[in-house]
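Q: attaching a predicted model along with its sequence, questions to come.
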Amino acid sequence: MQMDTETNASGPSNVEEVGCVTPIKNTEEMTPPHEGMEFESIDQAREYYEEYGRKEGFRIKIRTSTKSKPRSDLVTRVRFACCNERSCIDKNDEHATGVKGRSCNTVKSGCKGVMTVLYNDFKGKWVVNSFKNLHNHKFVSPANRQYMKSRKHAPNAVKALTEAFVKENPMIGKIPNLFGGVNPSFDKKDCYNLLRNVKYKELEDGDAQTVLNHFKKRRLEDPQFFYAIQYDET
């Protein structure tokens, strides 16, 4: 379904951008989003559009969110967009356009595919206010959709195994091989990211003591390594 109109929510707009999100569900057949479609929560709306995008072969992101009032935490409008939404400006065109160019890790085509949802206070639900299925780029082929970046997530077993191996310091990159390649939605880079998160958590829990222990270890390994500590007077 294609619609060419989009109605903007009234009232003050406090807009913030966030990154791409990760699909969760795996539905084979589903109805495209349409105006008036209702969801119990914003997470449900996000998951539905993510899964629709996965089925079609494109990734989405939360483009903007609008709060009910300035300095309020209550979000009443969310706009989802295709991850190809913006256009990258080539550095060679900087002088012609007057806009600073930047390097892009992904291809941007200025895609107009969006879905906007508003919170209906009377119903207590999120309602699709507009839906534009206007994509101007090729979709990911069915054979490669399982490798889409937004689909990549490690199973709980991988997370538990990575955390259990942290203290033993094994070759974390070998963990995907233990699963025999049956789940291509994660790779060794994802395992290293999990390892990094676990180490950050340990740092939060141990705070200064963890840092001090690390410095002591470095000192034993490298006599030239130097560190100094300043204690609080209290």
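A: Looks like it arrived, so ask away.
Q: from here on, contacts and neighbour counts on C-alpha atoms
A: Will do.
Q: tell me where the chain has strands.
A: 38-39, 60-67, 75-82, 114-120, 125-132 (DSSP state E).
Q: another one to put next to it:
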Amino acid sequence: MEPDKQPLQNLQVDQPMVSSQGTLSNNIEDVTSDDNQLPNSLIPTIGMKFASVEEAYHFYNAYALQVRFSVRKNLNRKNKSNVVTMKCFTCNREGKPKERSPTKAPPKFKRPEIRIGCNAHMKINICSKGAYNVTSFDLDHNHTTSTPTKAKMLKSHRSISKAQKALGYLADAAGIKPKETYDLLAKQAGGRHNLTFIPDDYRNYLRTIRERDITLGDAGALLQYLQDRQKGDPSFYYAIQLDSDDQITNIFWADGRSLLDYGYFGDVVCFDSTYKTNEYAYLLLFLAIVFYRAIKKATIFIFKHFVDSWSVNN
């Protein structure tokens, strides 16, 4: 047998995993010390019931942690009322790799293929009482699963605890760099090998918090400020760009004095792209432009409204 290979074909799946009331068992400690065996109470079975899709996912993900593979939420089907009627959770190595376009240049570094057609999955369907039944389950993998020490770092099993989030939030508010905070959390846990998340997870958490902090109140206050400036200065010009989710991405404004100065000294325009970023990670540029990242769309937006603001007032 290959090292760390799970002999899943020897597992017994004829016993139910949940109680007669359909409640989910969280007794992961029941797993035996022998990595080659799992108690029947932790293995999905056909007909098992769950109260919700999330409950089914957490159960299958807990099973996956013991078998040492990562879970991906795959197929999804909803009815006219937008209620999920079918959901399939698969091994993250399910499916076929994407075919590269022949017109694209080959990559300098080829990454190992993740999707290799693994069929391991658990599918649930809604039943008459609103609960969900397991209607299909395949425990066989066509690949070697992870090692016990690495399994917790697979994508579906990585997580940041509430205490670590609280400390990370305070550190970020105090201006501590993410790398330094991650090292602090690792030292607190007794080493990086004891953490259950990677630096990218922490950075993603900070990004989520920052986006959440830019609340409607902040956007409303900014819009009110621009409107007040326009009332006191008829030449004041501003424009706001939104993304597909109606979130503010770029803002341009120019007051009458700036436009007048440009009329006299318009043969040179200077952009200061080295100005320090504020807490929202925006750059303050010429004519009080708020510019998030130097990307093509934002650049087009800025110069379009720069020209429009000059045209309106001349």
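A: Sure thing, it's come through. Everything numeric here is computed off the predicted structure, so don't read it as measured data.
Q: to Glu202 of structure 1, which of the strands of structure 1 lies closest?
A: strand 60-67 (30.3 Å; Cα to Cα).
Q: what's the average per-residue distance for that closest one once overlaid on structure 2?
A: In this overlay with structure 2, the average offset of strand 60-67 of structure 1 from its partner residues is 1.3 Å by mean Cα distance after the TM-score superposition for structure 1.
Q: just tell me the aligned range of that strand in structure 2.
A: Aligned using TM-score structural alignment, strand 60-67 of structure 1 spans residues 71-78 in structure 2.
Q: now tabulate the strands of structure 1 in JSON lines and tack on distance to Asn197 of structure 1 and mean neighbour count.
A: Formatted as JSON lines, these follow (distance: least, Cα to Cα, whole Å; neighbours: other Cα atoms under 10 Å):
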{"stretch": "strand 38-39", "distance to Asn197 of structure 1": "32", "mean neighbour count": "20"}
{"stretch": "strand 60-67", "distance to Asn197 of structure 1": "23", "mean neighbour count": "21"}
{"stretch": "strand 75-82", "distance to Asn197 of structure 1": "27", "mean neighbour count": "22"}
{"stretch": "strand 114-120", "distance to Asn197 of structure 1": "32", "mean neighbour count": "23"}
{"stretch": "strand 125-132", "distance to Asn197 of structure 1": "33", "mean neighbour count": "22"}
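Q: Phe186 of structure 1: which of those is closest?
A: Nearest to Phe186 of structure 1, of all these, is strand 60-67, at 18.8 Å by Cα to Cα.
Q: mind giving me the packing neighbours of the closest one?
A: helix 42-56, strand 75-82 (3 or more Cα pairs under 8 Å, 6 or more residues apart in numbering; DSSP states H and E).
Q: how close does the first one sit to structure 2?
A: With mean Cα distance after the TM-score superposition for structure 1, helix 42-56 of structure 1 departs from structure 2 by a mean of 0.8 Å once superposed.
Q: OK, contacts around Thr27 of structure 1?
A: For Thr27 of structure 1, the contact set (Cα atoms under 8 Å, 6 or more residues apart in numbering) comprises Glu51, Lys55.
Q: ok, 7 Å please
A: Taking Cα atoms under 7 Å, 6 or more residues apart in numbering, we find Thr27 of structure 1 in contact with Glu51.
Q: ok, back up a step: format the strands of structure 1 as a markdown table; extra columns: distance to Asn183 of structure 1.
A: Shown next, in a markdown table, are the strands of structure 1 (distance: least, Cα to Cα, whole Å):
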| stretch | distance to Asn183 of structure 1 |
| --- | --- |
| strand 38-39 | 30 |
| strand 60-67 | 22 |
| strand 75-82 | 25 |
| strand 114-120 | 30 |
| strand 125-132 | 33 |
